[in-house]
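In: please work out how this folds:
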Amino acid sequence: MFKGRHMLSVLAALFFSSPALAASSTGAIDRTPDIERAGDDVGAEVRIELTRPGNEGLAFNARLSEDGGVISWPISWQVKAFDGETLFSRDAETASLPAEPGDYMVEASYGAVKVERKLTLLEGQRLAVTFVLNAGGLRVLPKLKQLGLPAARPFTSIYKSSGVDGGTLVAITEEPGEILRLGAGSYRVESRFQPGNAEAMTEVMVKPGLLSAVELDMNAGIARLDASGAGEHDIYWIITDAKGKKLPGIPGPTADVVLKPGRYVLSTRIDGVEKTSAFTIEPGRVSAIIQSN
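Out: Next up, the predicted model:
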């Protein structure tokens, strides 16, 4: 905060509305998610210190909610001129810089939340701006009933589930229990394990300044594939479900595959020689499938 005898407090009316930003909807699992963009729904508190001409400057920090404390995690700050030139870029809890009088576009990115505001700095002023991001946290832990967290890699996608940008992919995580920083609102959470076909989905509400925790217990089992006794050979596994749908092929001598309960056909290729067998997956159980040359 800037200190001085002439400290004035003003409302966020110094800001002008940002242009409307179109949100794209996608279901592609491997797509880099769109960052949520906030405009007029993100508040800002501006404090002004009068100073000598030539000593003008800007300073920034942010809060998750209106009555929350200043965020103590790094925020990606960018200050741009109106011609698009980046004048300042830094990842830090707070940011400050000398600046000439004029119009600036200020961007703050925090997790999946990105805010943009136009700011006008007048001659003889220093502005200290606190953004209220209206954001919270979401912790997702996908696991299997009776088995906990398997060796297979979890893959979780977060989609907006309401508003004009409903259906937009906003975050992806492959780390179980990772805390995701999201704008307040309702979301659809979809999780699955790779390799495998088991998946789970739920709806969750993220509230500003709060951490929401979701545990997804999938009704599934594990096919533990093992051809380590086959020696040094090229090994490839192909699993087909009872409806004839093939899972993506799995290379390597061993793998834990998370599968929905049911019957499956397994084709094992060892140096181009294929063997076929059938197996059944029961929920909450591990089925060991051993192949040899």
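
In: CA atoms for contacts and neighbours, from now on please.
Out: Fine.

In: mind checking how far the helix or strand where Val170 lies is from the chain centre?
Out: For Val170, the host element (DSSP states H and E) is strand 169-173. In this view, strand 169-173 has its centroid 4 Å away from the chain centroid, taken as C-alpha atoms, centre = their mean, to the nearest Å.

In: which ones are touching Gly102?
Out: Contacts for Gly102 (C-alpha atoms under 8 Å, 6 or more residues apart in numbering) come out as 120-122.

In: any idea how far Gln78 is from it?
Out: Counting by C-alpha to C-alpha, to the nearest Å, the separation of Gly102 from Gln78 is 16 Å.

In: what of Glu215?
Out: From Glu215 to Gln78 the distance is 35 Å (C-alpha to C-alpha).

In: likewise for Ala128?
Out: Ala128 is 15 Å from Gln78, where distance means C-alpha to C-alpha.

In: how about Glu190?
Out: Taken as C-alpha to C-alpha, the span from Glu190 to Gln78 is 32 Å.

In: mind giving me the packing neighbours of whichever strand or helix holds Pro142?
Out: Secondary structure assignment for Pro142, by DSSP H and E: strand 135-144. For strand 135-144, the elements it packs on are strand 179-183, strand 199-206, strand 211-218, judged by 3 or more C-alpha pairs under 8 Å, 6 or more residues apart in numbering; DSSP states H and E.

In: buried stuff in that strand?
Out: Buried residues in strand 135-144, counted by 16 or more other C-alpha atoms under 10 Å: 135-138, 140-144.

In: from the chain's centre, how far out does it sit?
Out: On C-alpha atoms, centre = their mean, the centre of strand 135-144 falls 10 Å from that of its chain.

In: next, find the distance separating the residue positioned nearest the centre of the chain from Val140.
Out: By C-alpha atoms, centre = their mean, the chain has its centre lying nearest to Ala171, at 2.7 Å. To Val140, Ala171 is 12 Å away according to C-alpha to C-alpha.

In: what of Lys114?
Out: In terms of C-alpha to C-alpha, Lys114 sits 21 Å off from Val140.

In: this one next, for a side-by-side:
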Amino acid sequence: MFLAFLLAAPAAMAQERGGGGGSGFLGGLGDLLGGKPDGPAPYVSPSANDLIPNAGDVGVPQARAPKTFEPITLPKAAPGNLKAPKIDLPGLPAYAPQSAPSQNLLRHSASLSLRAVLVKGGATVPNGLIWRLFSAVPSLEGRSPLIASSQSATPSFDVPPGSYILHVAFGRAGTVKRIDFSGLKTQEIIDLDAGGLKLNAVVGEHGKPIPSRLRFDVYAEATDDAERKIVANDVPPGKVLRLNAGSYQVVSHYGAVNAVVRADIRVQAGKLTEATMTQRAALLTMKLVREHGGEAIADTAWTITNNEGDLVGESVGAFPSMVLAAGDYVIVARNNDKIYQRDFTVQAGKNTDVEVLTSDIAPSEDDATPEDAPPDDAPVDDAAANALKATGD
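Out: Predicted coordinates:
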């Protein structure tokens, strides 16, 4: 169609030069673009119609009328959750995941293995051990650097050949040993030379158990040039202490005042030593009352001294209690600027409530008898008596 238009253009131009009306070529272009021509359509000579080819011959597609497509009917979904379609897949071979490499493959074949015994030829200690391996070559600071540590019963250390310092701790027991490792697989057996100590105490001649307020301190054996070093303090009864074999001094504290008992005990390697100590003391509960069996008076300060006047203990309250060793004491109670006093004897194993009456008023300094004053029943000289009588007359 476009070629036909080009062939008709010269004739239209000739017609325009011939004096025909309209705007010629521009007018036809206006029709193509949608504009309104100014005059009649261009004239085409009949002889030119044969020169215009058919649109199909020159490849120009012919206009087609629009077609109407029928809508596609979609399947209606069932109410509720949509279910995934079932897909049948061909059978797949079983998949076996590749196993991780064993740690034994990464372990150096030359390792230093360790185990500990309480006594030579004894069984291996199963737990409670702390192993520390230090280099035998000190650092610039003068300390041996820590190479490895473990809490296993039988540890293995992958270390290069060399000299090492091994420290093994078993409770409060321990030992140090130098090991020269050649690089070959080696097992070292460490003799701890240690045992156990279990402490308890009773009170009185009949050996009554002590339910509370009982603690122990353990000291190492004394040397000639040094005092005893404390190994363990504030140990409760029945607890097993792991100690190196040897002699120890045990101090038993019943209460927090003066009930103290000491004993020397020897611990044997590979054995549990049980020791029961005897306390000679009693638990006292004090109260200030107006009459026997009466109600205790609050806000009372208490002071306990021995017969020599040395201070033993102090307390404040309506019902103070304390453990005292067997012996004679003076109990002094202070309340509202008044002082009350009573003598008391503590018997081992006999826990007692001590009542101090408000009538037990302590003697004041004014009531004390002067040292130079003669006693009331001293004989009087007759001359002096007569002189006094004459003066009285």
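
In: after superposition, what's the TM-score, could you say?
Out: Their TM-score after superposition, calculated using TM-score structural alignment, normalised by the length of structure 1, is reported as 0.68; 239 aligned residues with a C-alpha RMSD of 3.4 Å.

In: about what we covered before: and Glu215 and Gln78 of structure 1? which has more neighbours close in?
Out: Counted by other C-alpha atoms under 10 Å, Glu215 of structure 1 and Gln78 do not tie: Gln78 has more neighbours, with 18 against 14.

In: ends of stretch 251-258 of structure 2, how far apart?
Out: Start-to-end span of stretch 251-258 of structure 2 (C-alpha to C-alpha) is 12 Å.

In: now it: which residue numbers in structure 1?
Out: Using TM-score structural alignment, stretch 251-258 of structure 2 corresponds to residues 190-197 of structure 1.

In: buried residues in the matching stretch?
Out: Here stretch 190-197 of structure 1 shows 190-197 as buried, counting by 16+ other C-alpha under 10 Å.

In: return the closest of those with respect to Met205 of structure 1.
Out: Of all the buried residues of stretch 190-197 of structure 1, Glu190 has the smallest distance to Met205 of structure 1: 14.2 Å, by C-alpha to C-alpha.

In: which residue, other than its chain neighbours, is closest to Arg188 of structure 1?
Out: Glu203 (4.6 Å; C-alpha to C-alpha, 6 or more residues apart in numbering).

In: quick one: contacts for that neighbour?
Out: Neighbouring residues of Glu203 of structure 1 by C-alpha under 8 Å, 6+ apart: 186-189.

In: coming back round to it: and the contacts of the match of stretch 251-258 of structure 2?
Out: If you take C-alpha under 8 Å, 6+ apart as the criterion, stretch 190-197 of structure 1 is touched by 142, 152-158, 198-202, 216, 247-248, 250, 256-260.

In: switch to 7 Å and redo it
Out: With contact meaning C-alpha atoms under 7 Å, 6 or more residues apart in numbering, stretch 190-197 of structure 1 is reached by 142, 152-158, 198-202, 257-260.

In: could you tell me where the strand holding Pro142 of structure 1 falls in structure 2?
Out: Using TM-score structural alignment, strand 135-144 of structure 1 pairs with 194-203 in structure 2.

In: which parts of structure 2 are helices?
Out: Using DSSP state H, the helices found in structure 2 span residues 2-17, 25-32, 103-106, 382-392.

In: and the first one, how far out from the chain's middle?
Out: What it means is helix 2-17 of structure 2. The answer for helix 2-17 of structure 2 is 104 Å, by C-alpha atoms, centre = their mean.

In: got the angle between that helix and helix 25-32?
Out: Put simply, helix 2-17 of structure 2 runs at 140 degrees to helix 25-32, going by axes from the mean of the first three to the mean of the last three C-alpha atoms, to 10 degrees.

In: what helices and strands are in contact with helix 2-17 of structure 2?
Out: Contacts defined by 3 or more C-alpha pairs under 7 Å, 6 or more residues apart in numbering; DSSP states H and E place helix 2-17 of structure 2 against helix 25-32.

In: counting neighbours, which bits of the helix it packs on end up buried?
Out: 25, 27-28.

In: what's the closest non-adjacent residue to the aligned partner of Asp158 of structure 2 in structure 1?
Out: Under the alignment (TM-score structural alignment), Asp158 of structure 2 pairs with Pro98 of structure 1. When the adjacent residues along the chain are set aside, Pro98 of structure 1 lies closest to Gly57, with 4.0 Å between them (C-alpha to C-alpha, 6+ apart).

In: gap between the counterpart of the one you found in structure 2 and Pro155 of structure 2?
Out: Correspondence of Gly57 of structure 1 to structure 2, assessed by TM-score structural alignment: Ser111. From Ser111 of structure 2 over to Pro155 of structure 2 the distance is 10 Å, taken as C-alpha to C-alpha.

In: once you drop chain neighbours, what's closest to Glu221 of structure 2?
Out: Leaving aside its sequence neighbours, Glu221 of structure 2 sits nearest to Tyr248 (C-alpha to C-alpha, 6+ apart; 5.2 Å).

In: quick one: the one you found from Gly238 of structure 2, how far?
Out: Applying C-alpha to C-alpha, the value for Tyr248 of structure 2 to Gly238 of structure 2 is 17 Å.

In: now swap in Asn200 of structure 2 and tell me
Out: Going from Asn200 of structure 2 to Gly238 of structure 2 by C-alpha to C-alpha gives 6 Å.

In: repeat that for Ala123 of structure 2.
Out: From Ala123 of structure 2 to Gly238 of structure 2 the distance is 24 Å (C-alpha to C-alpha).

In: could you check how many residues crowd around Lys245 of structure 1?
Out: Lys245 of structure 1 has 10 neighbours, counted by other C-alpha under 10 Å.

In: cool, the one 4 residues further on as well?
Out: Here the neighbour count serves as a burial measure; for Gly249 of structure 1 (other C-alpha under 10 Å) it reads 13.
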